[in-house]
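A.B. asks: I would like to see how this sequence folds:
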Amino acid sequence: MKDLFYYQDSMIKEFKADVVRTGVEEDDRPYFVLSNTAFYPTGGGQPHDTGYINDIRVTDVEKVENEIRHYVEGDVPSSLNGIVTGKLDWDRRFDHMQQHCGQHILSATFVELFDFATVSFHLGSEIVTIDLNTEHVTDEQLALVEKRANEIIIENRTIETKWVIKDELSQYPLRKDVTVDEDIRLVIIPDYDYNGCGGTHPTSTGQVSLLKIMGTEKMKKNTRVSFVCGNRVLKQLDMRKRVLSEVARNLSVPEEEAAGALQKVMKDAKATEKALGEAQDALLVYEARDLATNSENNVAAASFVNRSVQTLQKLGRAIVSENNNLIALLVSENDGKLQFVASKGTNVVFSMKEVSSKVLPLINGKGGGNESTVQGGGEKILSAESLLAEMKNIVS
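C.D. replies: So this is what the prediction gives:
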């Protein structure tokens, strides 16, 4: 393990090695096995490298049993043998090293300041997360941790790696227990963090550049902390700058006033929505009075287009409130489907459940309700007017 190129020199971008063998997985993925490699295989929370072997694209790298397989695009030339040249996608590798090293620093800082241990780590394509063994982390704690982590980065401390045997572990103040008995590799930030790790890291903390905590969320009894390091901070800043500029432009205010202006717009929108709702309810009352006045044989019936079930329910209640002897039958066609409501006044003995039980099969529908009010919806097998006529027949 310690002789692998990515452990000998994590900054290596290009290398030469012999082709040991080629093969094809059961899922038809062709691969190379080389005498040595700088391609890091997926493991320890760090994603695999990509790049090229000669001019063949490497898309995935995995350790299978005791060999590292380089999965490639297309077919592997049968004539390919001898020495080949491997070249890493360096931007991807360096990004992974920045994020992984930043995670070590951040996890060590949570332990140093608040004794919060990291129980899991995920290096995603956009965001990195760690889960802490605590249910609560305050904004003040996050600010202190971020400040301290960036101090360690700015100090540009040398990052050391060391291979040890199990009996030597007691010599180091490890942040967490090592889970392997052989090929034990320590990643050390002197006088700050000592951790067993098989991943790749830059040679100094300064190469992490910057660390920014993006937020937290509750994960059962743990807290998940999202963060980014290095070039990802610039990408996040660029995205947020573009969004903020667009919001400020639409609100016609300077960027520093955008938050307050947006809050005012939202407050005004809620007030407008409330006033509109009250106006709609008032109109429903007038509409209900009109339908109640023009009812026939104590049945007020009407069909509509694009009226929600909630609106039909309000209208039905308003109608029977006008006259306790009325039955309200309402149907609406919405997006090619039919929905209905049937309500009765307190003086009506007939159960509205009988309406829904007979109407729903006609439209392959589903519904619910009680003796006083039912509602349902289904396919537009017949017109809204025809369904309304069926409902009238049931209550007549």
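A.B. asks: can we go C-alpha only for contacts and neighbour counts from here?
C.D. replies: Will do.
A.B. asks: any idea which residue sits dead centre in the chain?
C.D. replies: residue 127 (10.4 Å; CA atoms, centre = their mean).
A.B. asks: hmm, it is touching residue 224, no?
C.D. replies: No. Counting by CA atoms under 8 Å, residue 127 stays clear of residue 224, with 11.8 Å between them.
A.B. asks: and the residue lying closest to residue 182 once chain neighbours are set aside, how far from residue 178?
C.D. replies: Closest residue to residue 182 apart from its sequence neighbours, by CA to CA, 6 or more residues apart in numbering: residue 165 at 6.7 Å. Residue 165 is 11 Å from residue 178, where distance means CA to CA, to the nearest Å.
A.B. asks: between those two, which one's more packed in?
C.D. replies: Under the criterion of other CA atoms under 10 Å, the comparison of residue 165 against residue 178 puts residue 178 first, with 15 against 12.
A.B. asks: show me what contacts that one?
C.D. replies: Counting by CA atoms under 8 Å, 6 or more residues apart in numbering, residue 178 touches 184, 195, 196.
A.B. asks: of those residues - the most surrounded one?
C.D. replies: Going by other CA under 10 Å, residue 196 tops these with 22 neighbours.
A.B. asks: next, the contact list for it, please.
C.D. replies: Listed by CA under 8 Å, 6+ apart, the contact set of residue 196 reads 174, 176, 177, 178, 184, 185, 186, 187.
A.B. asks: also this sequence, please, to line up against the first:
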Amino acid sequence: MKDLLYYQDAYICQFDASVTTSGQDEYGAYVVLSNTAFYPTGGGQPHDIGTLNGVAVTNVEKVDDEVRHYVTSTVTGDVHGEIDWTRRFDFMQQHAGQHILTAAFVELFDLPTVSFHLGSDTVTIDIAADSISAEQLAMVEARANDIIIENRPITTTWVTRDELSQYPLRKDIAVDDDDIRLVIIPDYDYNGCGGTHPTATGQVQMIKVLFVEKMKKQSRVHFVCGKRVFNALHMRKHVLSDVARQLSVPEEEAATALQKVMTAAKKAEKQLQDAQDTLLEQQAAQLATQTIVAHAFTNYSMQQLQKVARTITTINPDAQAFIASQNDDKLQFVAARGANIERSMKDISAAVLPTINGKGGGSDQFVQGGCEPTITADELVQLMANA
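C.D. replies: Alright, predicted model coming up:
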């Protein structure tokens, strides 16, 4: 493994080799080369992509002792390989940033990383902690960026299992191989790792924690490094500028102005809801003068239909309410009885549901259901009233 080009020099982005084996497996057609700079999926780091003699390499996987390059057409003989360097260096920055951030959690709070995922937009580490305070997060982020600013070297070395005791490892090495690769940031982090990394912490440029979410008994920390920080800042700047423009305030006042707008919107929403409730009560009171209420609405929610039916049967205990509403591609209904009515509303739903190919249920006093609008709401209430 140590002789592979991506381990000899992570900065190699072009190389020459020859095809030694070809085949096909569940991932597709592949070739194996005499040597390669293409990094295969592993250790939380995604595979490289690029070309071999201009043919696209879409995936790279290590299978047993082979590094398989999955290609879109036939490749034979001598080849010239080119790595997608933008993708590779981005992964190098993110992976090294993960080492730095993980080590900061251990150094400051003795909180180990349980797992690591390098995604296309953000990177995550799962920390063995039920929660992480904002103060802890700020301290860890500051320490990680101090290590970056110091531009410490990032070195690698191959050791045997017997030699591991010479290094202050951050965690135990799980592999049984006698060729073990260590990635070292002197006087800070010593860790077994098979990924690619820059040669100095300064090339990570910056680490920015985005947010933390609780994952069972762990805390998942989302962060970005390098150019991804710039991309995240650019996106947030664009959004903030747009919000500030729409609120007609300076950017630094956008949060306060937005809070005022949200407060006013909630107040207006409450007033609108109160007005709708009043209207529903008035409509229900008018309908409650009848003993058989068969009425169709338009764009009424199930909650509104329920409220109308309950209000009708509360006001008039001798009433039966059969109401329905069509909302876009759904037809919904409610059937309810007053306290003086003995007829079970289950009989209504049992009679109606098979006819309209609908679903629903309820009690003797109250049933509800819905279906696709194969008939109109007016036709449905008449169907219930005559059931």
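A.B. asks: residue 226 of the first structure falls within a strand, correct?
C.D. replies: Yes. Assessed with DSSP: H, G, I helix; E, B strand; the rest coil, residue 226 of the first structure lies in a strand.
A.B. asks: what's the match for the residue nearest to the centre of the first structure in the second structure?
C.D. replies: In the second structure, the residue paired with residue 127 of the first structure is residue 122, using TM-score structural alignment.
A.B. asks: the biggest helix by length in the second structure - contacts with which helices or strands?
C.D. replies: Identified as the longest helix of the second structure according to DSSP state H is helix 254-287. Applying 3 or more CA pairs under 8 Å, 6 or more residues apart in numbering; DSSP states H and E, we find helix 254-287 of the second structure packed against helix 227-247, helix 302-315.
A.B. asks: output the residue interval of the first structure matched by the first one.
C.D. replies: Mapping helix 227-247 of the second structure onto the first structure (TM-score structural alignment) gives residues 231-251.
A.B. asks: that older thread, outside of the helix or strand just after the longest helix of the second structure, which residues touch it?
C.D. replies: Per DSSP states H and E, the first helix or strand lying C-terminal to helix 254-287 of the second structure is strand 292-298. Here strand 292-298 of the second structure makes contact (CA under 8 Å, 6+ apart) with 287, 319-327, 377-378, 381-382, 385.
A.B. asks: one more pass at 6 Å, please.
C.D. replies: 319, 320, 321, 322, 323, 324, 325, 326, 377, 378, 381 (CA atoms under 6 Å, 6 or more residues apart in numbering).
A.B. asks: buried sites along that strand?
C.D. replies: For strand 292-298 of the second structure, the buried set under the neighbour-count rule, 16 or more other CA atoms under 10 Å, comprises 293, 294, 295, 296, 297.
A.B. asks: so how far is whichever strand in the first structure runs longest from its chain's centroid?
C.D. replies: Longest strand in the first structure, counting residues (DSSP state E): strand 14-24. Relative to its parent chain, strand 14-24 of the first structure has a centroid offset of 38 Å by CA atoms, centre = their mean, to the nearest Å.
A.B. asks: helix or strand right after it?
C.D. replies: By DSSP H and E, the next helix or strand past strand 14-24 of the first structure is strand 30-34.
A.B. asks: could you identify the helix or strand that succeeds that next one?
C.D. replies: Next along from strand 30-34 of the first structure, by DSSP H and E: strand 51-53.
A.B. asks: who does the helix or strand that comes right after that following strand touch, helix- and strand-wise?
C.D. replies: Sequence-wise, the next helix or strand downstream of strand 51-53 of the first structure (DSSP H and E) is strand 56-64. Applying 3 or more CA pairs under 6 Å, 6 or more residues apart in numbering; DSSP states H and E, we find strand 56-64 of the first structure packed against strand 51-53, strand 67-72.
A.B. asks: and strand 56-64 of the first structure, how far from the second structure on average?
C.D. replies: Superposing on the second structure and averaging over aligned pairs (mean CA distance after the TM-score superposition for the first structure), strand 56-64 of the first structure comes out at 1.4 Å.
A.B. asks: list the contacts of that strand.
C.D. replies: So strand 56-64 of the first structure is in contact with 41, 42, 48, 50, 51, 52, 68, 69, 70, 71, 72, 73, going by CA under 6 Å, 6+ apart.
A.B. asks: 8 Å instead?
C.D. replies: By CA under 8 Å, 6+ apart, the residues outside strand 56-64 of the first structure that reach it are 39-42, 48-52, 68-73.
A.B. asks: one more: stretch 202-209 of the second structure?
C.D. replies: Stretch 202-209 of the second structure is contacted from outside by 93-94, 96-97, 137, 141, 144-145, 148-152, 198, 221-227, 229, using CA under 8 Å, 6+ apart.
A.B. asks: distance between the ends of that stretch?
C.D. replies: Stretch 202-209 of the second structure: ends 17 Å apart by CA to CA.
A.B. asks: in the first structure, which residues correspond to it?
C.D. replies: Aligning stretch 202-209 of the second structure against the first structure (TM-score structural alignment) gives residues 206-213.
A.B. asks: that stretch: how far from the chain's middle?
C.D. replies: 23 Å.
A.B. asks: could you pull out the buried residues of that stretch?
C.D. replies: Applying 16+ other CA under 10 Å to stretch 206-213 of the first structure flags 206, 207, 208, 209, 210, 211, 212, 213 as buried.
A.B. asks: restricted to strands, list the residues you listed.
C.D. replies: Those of these lying in strands (DSSP E): 211, 212, 213.
A.B. asks: separation between the second one and residue 337 of the first structure?
C.D. replies: So that's residue 212 of the first structure. 50 Å.
A.B. asks: what's the answer for the first one, then?
C.D. replies: As defined by CA to CA, residue 211 of the first structure lies at a distance of 53 Å from residue 337 of the first structure.
A.B. asks: picking up where we left off before, from the contacts of strand 292-298 of the second structure, which two are the most distant?
C.D. replies: Maximum pairwise distance among those (CA to CA): 23.1 Å, between 319 and 326.
A.B. asks: hmm, residue 12 of the first structure is touching residue 40, no?
C.D. replies: No. Using CA under 8 Å, residue 12 of the first structure is not in contact with residue 40, being 11.2 Å away.
A.B. asks: which of those two has more neighbours?
C.D. replies: Per other CA under 10 Å, whichever of residue 12 of the first structure and residue 40 has more neighbours is residue 40, with 27 against 15.
A.B. asks: brilliant, that's me finished.
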